[in-house]
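Novice: here is a sequence together with a model predicted from it:
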Amino acid sequence: MFGAQKDDLPEIWRQLIESWLRNRSCLCESTAYGENLRGSTWCRYGVGDSVGLGVELENRYKGIRTPHKMKFGVSGCTRECSEAQGKDVGIIATEKGWNLYVCGNGGMKPRHADLLAADIDRETLIKYLDRFMMFYIRTADKLTRTAPWLEKPRRRHRLPESGDH
């Protein structure tokens, strides 16, 4: 909402309500939630365009049916204000590129996400994220979030360690 003017608020509210009404029926089975921070556009610590990447990912994955809701977090710096490591997919900008974290969880059984790839460029990040999403969609049981899905023994050995990209 950074940069929005007071005169824009009625239209913003209209779009938010319209979007909510359109998507509420599939909230538990789709990529429904994303959080990105100000990034290099508005934050003095930002080293990556988290807002631009967040919008790109939202447009890329909206409407995709997943076994359970998925939460995304995109941070423009390693201060990680969006709490990306507590999301199903977390992306954090670094001086050398982006770090991709997967299978984090908050709530009753919090779990820090695993680092899937470090210091990768934007194109590679999206390629890895596409592959992760497809693997999760094809192998997870219905209504299983990414953190408990990853903890099943048959999955643990299939995700590469952070240096193996």
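Specialist: Thanks, I have it. Numbers count the residues shown, from 1 in each chain.
Novice: C-alpha from now on. contacts and neighbour counts both.
Specialist: Will do.
Novice: quick one, strands of the chain?
Specialist: 33-36, 71-75, 89-94, 97-102, 114-120 (DSSP state E).
Novice: want to compare, so here's the second one:
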Amino acid sequence: MASFVLPHALHGRGSHKVIAVHGWFADRSAFDPVLPDLDQEAFQYALVDLRGYGEARGETGSYTSGEGAADVLALADRLGWDRFSAVGHSMGASVVQRVLAAAPHRVRRLVGISPVPASGLPLPPQQWELFSSAAHVPENRRAIIDLTTGGRRPAAWLDRMVRRSL
């Protein structure tokens, strides 16, 4: 078994297992607002931090959706979950789509919240430059968050998200 274990938090005790994957510039805390609304009697949820985010922020890797899918499947193995549902938000939906492609017999249900397709999304050159440089240019991360939220997030929230991703 690989030495890397995808950081996660378990919620609930139900027999229907669910792995939830956050989107870009987030971590598993992105799901905190919905925790009170989850059925924790019927379901058990594993909320994860992908490599480069949250508790896995310093973890090395290729940081691809394929690697994320392999990490999710390894976590399911570690938890003893032969079959589970998967929820992915934004880029996390790309990861769970790849989980389905790699192990369709293991995925009970798949839910994408504002999903990015696993096949990728072609971007015009100017947008590609913005996204591809975001890992190293805080102003570009801020611009992406502002653009994708319609500028509705307060500046303090944006500053926190940009700092969190550094």
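Specialist: Happy to help now that I have it. Just so it is clear, the structure is predicted and the values come from calculations on it, not from any experiment.
Novice: let me see the TM-score of these two.
Specialist: Aligned and superposed, the two chains score 0.25 in TM-score terms (TM-score structural alignment, normalised by the length of structure 1); 82 aligned residues with a C-alpha RMSD of 6.0 Å.
Novice: rewinding a little: may I see the strands of structure 1 arranged in TSV, with distance to G54 of structure 1 and mean neighbour count as well?
Specialist: As requested, the strands of structure 1 are exported to TSV (distance: least, C-alpha to C-alpha, whole Å; neighbours: other C-alpha atoms under 10 Å):
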stretch	distance to G54 of structure 1	mean neighbour count
strand 33-36	6	20
strand 71-75	6	28
strand 89-94	9	27
strand 97-102	13	24
strand 114-120	16	20
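Novice: save the ones you listed as TSV, and put in distance to P148 of structure 1 too.
Specialist: Below are the strands of structure 1 laid out as TSV (distance: least, C-alpha to C-alpha, whole Å):
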stretch	distance to P148 of structure 1
strand 33-36	19
strand 71-75	14
strand 89-94	14
strand 97-102	12
strand 114-120	13
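Novice: quick one: the helices in structure 1, in order.
Specialist: Along structure 1, the segments classed as helices by DSSP state H run 9-23, 39-42, 50-61, 122-139, 146-151, 153-156.
Novice: out of the strands of structure 1, which comes closest to T146 of structure 1?
Specialist: Distance to T146 of structure 1, taken as C-alpha to C-alpha, is lowest for strand 97-102 among the strands of structure 1, at 7.8 Å.
Novice: between helix 50-61 and the closest one, find me the angle.
Specialist: Counting by axes from the mean of the first three to the mean of the last three C-alpha atoms, to 10 degrees, strand 97-102 of structure 1 lies at 50 degrees to helix 50-61.
Novice: pull out the buried residues from the longest helix anywhere in structure 2.
Specialist: In structure 2, with assignment by DSSP H, the single longest helix is helix 65-79. Within helix 65-79 of structure 2, the residues that count as buried by 16 or more other C-alpha atoms under 10 Å are S65, G66, E67, G68, A69, A70, D71, V72, L73, A74, L75, A76.
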